[in-house]
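Asks: please find the sequence and the predicted model below.
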Amino acid sequence: MTIHQLEFAPEQLTRRARWAALGVLMLPVLLVSIDNTALSFAVPSLSRSLAPSGNQILWIIDIYPLVLAALLVTMGSLGDRFGRRRILLTGGIGFAAVSALAAFAPSAGWLIVARALLGIFGAMLMPATISLIRNIFTDATERRTAIAIWMSGFSAGAALGPIVGGWLLQHFWWGSIFLIAVPVLIPLLVLAPRLVPESRDPEPGPIDPAGIALVTGALGALVYAIKELATHGPTGTTMLIAAFGLACGIAFVRRMLVRRNPMLDVRLFANPIFSVALMVNLVSIFALVGFIYFLAQHLQLIAGHSPLEAALMMVPGLVVTVVLGLAAVPFVRRFGALPVMVVGVLLNAIGYLVVSALGHTGSGLALLVGFVVVCAGVGMAETVSNDLALSAVPPAKAGAASAVSETAYEVGAVLGTAVLGSLLNLAYRQGISVPVTVGESAAEQARATMGGAVEVAADLPTASADALLASAGHAFDSGVTLTAAIASVLCFAVALGAARILRGRV
């Protein structure tokens, strides 16, 4: 089989070759999901070593998906033109190199910069994997199964990340979690050229620098504005940035509508199946990432578990995501795509409802039960929504369409920490009561984050330390209750909207 055949006739691949290629494409998926959840568990260790502010903690977590979201459409379009496998390998090399540098960041500022660079190379990885899958698996049933496995790879990585990350954090410094990328990406760089067929759009349009600038400016500015609105409210600067992003977005859409070969066919959004699938994708990841953000901190900083113990307590929920993601395939054959997807989003809402009702008690069991329910919903909703989004476009445009789907995923990840995390931090700051014996600078540190309160308490007399930790824990859990209620209402609304819009269409 020649390279030309591999590029333009994926149906000529044998069944074994298709699944072997999928196995290789799972490596970057595992890497990104391991990196995300392992980093969440490193927040307490980061707080002790780098002393970041509450806003810096959010930036350390958010800057990667923010940059990634801004560049996904661009990288997906470049993959369509220059080859998706080539973009994948370039991203793999860069991601491994920058991960090694991030491991030794000397300050919170440096780590934020390193995470931004990881976002650039991560933007090359994810659209390439799903668009290659879309072109390799031309049979609808095989493709749905492959996408279910692809989504399960995210969940498996999310389950493996806390275990590996927890063990590393228990035995080494926080930077060791970034070194996970190196041994995962080396097999990708060796095996992908041998097992993954190259694919690209056979009739790509010309490179559009203005379009690239507009879509990057739109996504970057709007995601940044959303994050700042959630953190600081509607300041003049934030509204200006939002207006700039909106103007870029409008200009991009108008440019794509008049170009003969646009880098992104914006008419796809007129398809309600495609648009609703993207919204479900975004909200599901919003629910999962937001939950992990506060659950990891509660288990370690309030319940007092080690990183490894906290990770192991979360594994059942993340395993449920894998199981229900794979089970979604036979569920769709039996009940249809829409009921399975809607039930998935409803489970997200119910999981958060459990936390909203019981989270104020500080019960770790209630949080873990809610987490399992949310994970079950994410597994079902993500598998179906990704399949619906990709099946709505022709294979030649898979790169751009998968990039849009990945953009929804990453925007959901940003909002999960930016919105829920910022609301949680706000409620925490308003609810905590610092003993009057604590100095002003230490009191400010304690009010900034739960991790800061734990650090301050370590240097206080027993009575003052106990009072501070009790107040901080109550404020944190009260904030969790509030954010869970908001997330639950949002998930219920999306589930009902999806059912109404797509009834009779799917």
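Replies: Thanks, I have it.
Asks: contacts, neighbours, all on C-alpha from now
Replies: OK.
Asks: spell out the secondary structure type for residue 331.
Replies: Following DSSP: H, G, I helix; E, B strand; the rest coil, residue 331 is assigned to helix.
Asks: is it true that it touches residue 340?
Replies: Yes - counting by CA atoms under 8 Å, residue 331 touches residue 340, with 6.8 Å between them.
Asks: so between the two, which is more surrounded?
Replies: Between residue 331 and residue 340, residue 340 has the larger neighbour count (other CA atoms under 10 Å), namely 23 against 17.
Asks: three-state assignment of that one?
Replies: Per three-state DSSP, the secondary structure class of residue 340 is helix.
Asks: what's the answer for residue 434, then?
Replies: Assignment for residue 434 (three-state DSSP): coil.
Asks: same thing with residue 106?
Replies: Using three-state DSSP, the structure places residue 106 in coil.
Asks: now it: closest residue in space, sequence neighbours ignored.
Replies: Excluding its sequence neighbours, the residue lying closest to residue 106 (CA to CA, 6 or more residues apart in numbering) is residue 50, at 7.6 Å.
Asks: report the contact partners of the one you found.
Replies: 106-108 (CA atoms under 8 Å, 6 or more residues apart in numbering).
Asks: can you check residue 284 too?
Replies: Residue 284 touches 345, 348, 377-378, 381-382, 412, counting by CA under 8 Å, 6+ apart.
Asks: same question for residue 126.
Replies: Counting by CA under 8 Å, 6+ apart, residue 126 has contacts 28-29, 88, 403, 406.
Asks: just the buried positions in whichever helix or strand it is part of, please.
Replies: Per DSSP states H and E, residue 126 falls inside helix 108-136. Residues of helix 108-136 classed as buried: 108, 111-136 (neighbour count, 16 or more other CA atoms under 10 Å).
Asks: got another, please set it beside the one above:
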Amino acid sequence: MSSANTSAEPRAGRREWLGLGLLVLPSFLLFMMLTILFLAIPHIAADLNPSSTEMLWILDIYGFTMAGFLVTMGTLADRIGRRRLLMIGAAVFGIVSVAAAFTGDPSLMIFWRAVLGIAAATQMPSTLGLIFTMFQDAKQRGVAIGVWAAGISAGVALGPLLSGVLLEAFSWRATFLVAVPVMAIVVIGAPLLLPEHRDANAGKLDLVSVALLLATLLPFIYGVKTLAKDDSLGVALGTIVAGVAFGTWFVIRQLRSSSPLLDVRLFANRTVSGALGVFVLAAAGMGGVYLMFTQYLQLVADLSPLRAGFAILPAAVLLVGVSMFSPILARRVRPGNVIAGGLAIQVIGYLMLTQVDSTAGLPLLIAGFIVLYPAVNPAMALTTDLVVGSVPPEKAGAASGLSTTANDLGISLGIALIGSIGVATYRGQVDGTLPANLPAEVAAAAKDSLDGAVSAASGLSADLSTAVLEPARAAFTSGLNLGAVVAAVIAAAAAILAAVRLRHVPPTGKAAADAKAAEQTEAADAKADTTGDTTADAGQPVAETDAV
């Protein structure tokens, strides 16, 4: 009994649970920043006048720099302290948010969003790492990770809704300033509620690997974005090839390193590689369509930011419900099948969006989004546990970092890929459909993006404005239709991958029951061995007495 008590892991108390609440705050906010600008696009376009390509960079450079530095910052957190790095990142994020809020230049906005991504990357590994430190009991830790993951899902889901409320009451600049009080709470509360943790055996930070990882991501994404330009095919293909080449170099370096920045050997585990592959694909399809969905609400259906935010609310509420139900269902049904089923439902939702038109398509658009948006959650809710639970305990931190990276990298890839497809479709279709008597600057703005068309049309007569907006909205809707087709293909591929690569993973309830039965068998065997030894020891004096 005393041995059992000694070996039991300590259970978390009130301070740890309050600390979890503090850790969920930045997790919620940092992922909300991936989507909070979706409804602010027309307002930013009117104030900053960015090109369509610059607007895509403003939207997704945050996610790419966050993904590119997550692994690096996880290593740095182990060296200097997770709580300390969390506080540094929160302070930087708050300060830079103020700078971004008052920026008047699109290029500078891209820069500030990139810095915000780096500041976000300093916080995310610390939040999950501190959860592992604070919650030693396996059951409590599972609950804590579930709450943390739910906070991330809620942040992605509710970003546009909060944006709509802020835009109705203030301006797009408030979507940045909302981060300031949250980060102030983190900086003040962290010393009071969170322990410090360092790894005495943390490896050195490999700056060459950091550079190679960035050199992999950014050229590749630049190439994807450049594909939307008719005259830049050579540049696009060249940068994509360069990104792949740097990525190959990065992998080789990690395999040869005794202390790799990213343990790529984890991908040899088929559960890890399968779950991460599914996660990236599911997030990519969702990220790109989510962006175009919110643009349609404002720029085609002409909804106010607040009404657009409330149009998203039903799907967001269902998403939260599915996030609670998915782990329960996975206790009885194989997680791979739960994920595949959700993605198959997503395909139906995407196909509904392919039938939306630019004049009376709003009801079908919202219905399709209500179908597809909650259906992505099984992939989001179950993959983190699959990844972390399939590796040895000493690699749990690295595995969880990979899961977080897959999430925001997938969303950003989707914005880049499907967003670029939408831009290319728009430009190809709108060209030649605009009135010939338009002023040159109006025609140029309308040909570049729907944002530009809406802004330019506001200064025209009613008839001429209609002549600009109708073909522009029809061209954008065609881009949405094609983007939904691409997303449907991605979701179908992810569903097949989940069904095939994760079919060996049993239901979590069965796995827990098997583990408990194994523990009971081991305990019974140990008890039997102890009883046998005691009997033998007790019998020896009797034998000696008889002999006497």
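Replies: It's in. Every value quoted in this text rests on a predicted model; they were computed, and no experiment measured them.
Asks: where does the TM-score land?
Replies: The TM-score (TM-score structural alignment, normalised by the length of the first structure) is 0.92; 498 aligned residues with a CA RMSD of 2.3 Å.
Asks: one step back: between the contacts of residue 50 of the first structure, which sits nearest residue 242 of the first structure?
Replies: residue 108 (26.1 Å; CA to CA).
Asks: does residue 120 of the first structure touch residue 66 like I think?
Replies: No - the pair residue 120 of the first structure / residue 66 is not scored as a contact, 9.8 Å apart, by CA under 8 Å.
Asks: tell me which residues touch the residue nearest to residue 332 of the first structure when sequence neighbours are not counted, please.
Replies: Leaving aside its sequence neighbours, residue 332 of the first structure sits nearest to residue 340 (CA to CA, 6+ apart; 6.4 Å). Going by CA under 8 Å, 6+ apart, residue 340 of the first structure touches 328, 331-332, 380-381, 384.
Asks: repeat the analysis, applying 10 Å as the threshold.
Replies: 328-329, 331-334, 346, 377, 380-381, 383-385 (CA atoms under 10 Å, 6 or more residues apart in numbering).
Asks: what does it correspond to in the second structure?
Replies: Correspondence of residue 340 of the first structure to the second structure, assessed by TM-score structural alignment: residue 338.
Asks: separation between that match and residue 330 of the second structure?
Replies: Residue 338 of the second structure sits 7 Å away from residue 330 of the second structure, going by CA to CA, to the nearest Å.
Asks: then residue 529 of the second structure?
Replies: From residue 529 of the second structure to residue 330 of the second structure the distance is 37 Å (CA to CA).
Asks: more neighbours: the two, which one.
Replies: Between residue 529 of the second structure and residue 330, counted using other CA under 10 Å, the more crowded position is residue 330 (21 against 11).
Asks: wait, the more buried one touches residue 508, no?
Replies: Yes - at 6.0 Å, residue 330 of the second structure and residue 508 qualify as touching, with contact defined as CA atoms under 10 Å.
Asks: dump the residue contacts of the residue nearest the centre of the first structure.
Replies: The first structure has residue 413 as the residue nearest its centroid, 3.8 Å off, counting by CA atoms, centre = their mean. By CA under 10 Å, 6+ apart, residue 413 of the first structure lies in contact with 36, 61-62, 64-66, 69, 282-290, 407, 419.
Asks: kindly recompute the last result at 6 Å.
Replies: Going by CA atoms under 6 Å, 6 or more residues apart in numbering, residue 413 of the first structure touches 285-286, 289.
Asks: skipping its backbone neighbours, what lies nearest it in space?
Replies: In space, residue 413 of the first structure is closest to residue 286, 5.4 Å off (CA to CA, 6+ apart).
Asks: count of neighbours near the one you found?
Replies: Neighbour tally, residue 286 of the first structure, other CA under 10 Å: 28.
Asks: Three-state assignment for it, please.
Replies: helix.
Asks: the second structure: which residue goes with that one?
Replies: Under TM-score structural alignment, residue 286 of the first structure pairs with residue 284 in the second structure.
Asks: what do you get for residue 113 of the first structure?
Replies: Using TM-score structural alignment, residue 113 of the first structure sits opposite residue 111 in the second structure.
Asks: can you list the buried residues in stretch 492-510 of the second structure?
Replies: 492-499, 501-502, 505-509.
Asks: again, but for stretch 422-430 of the second structure
Replies: For stretch 422-430 of the second structure, by 16+ other CA under 10 Å, it's 422-427, 429-430.
Asks: work out for me the element residue 63 of the second structure sits within.
Replies: helix 52-80.
Asks: cool, and residue 204 of the first structure?
Replies: Secondary structure assignment for residue 204 of the first structure, by DSSP H and E: no helix or strand.
Asks: longest helix of the first structure?
Replies: Identified as the longest helix of the first structure according to DSSP state H is helix 462-502.
Asks: any idea how far residue 351 of the first structure is from residue 217 of the first structure?
Replies: From residue 217 of the first structure to residue 351 of the first structure the distance is 35 Å (CA to CA).
Asks: I am finished for the moment; much appreciated.
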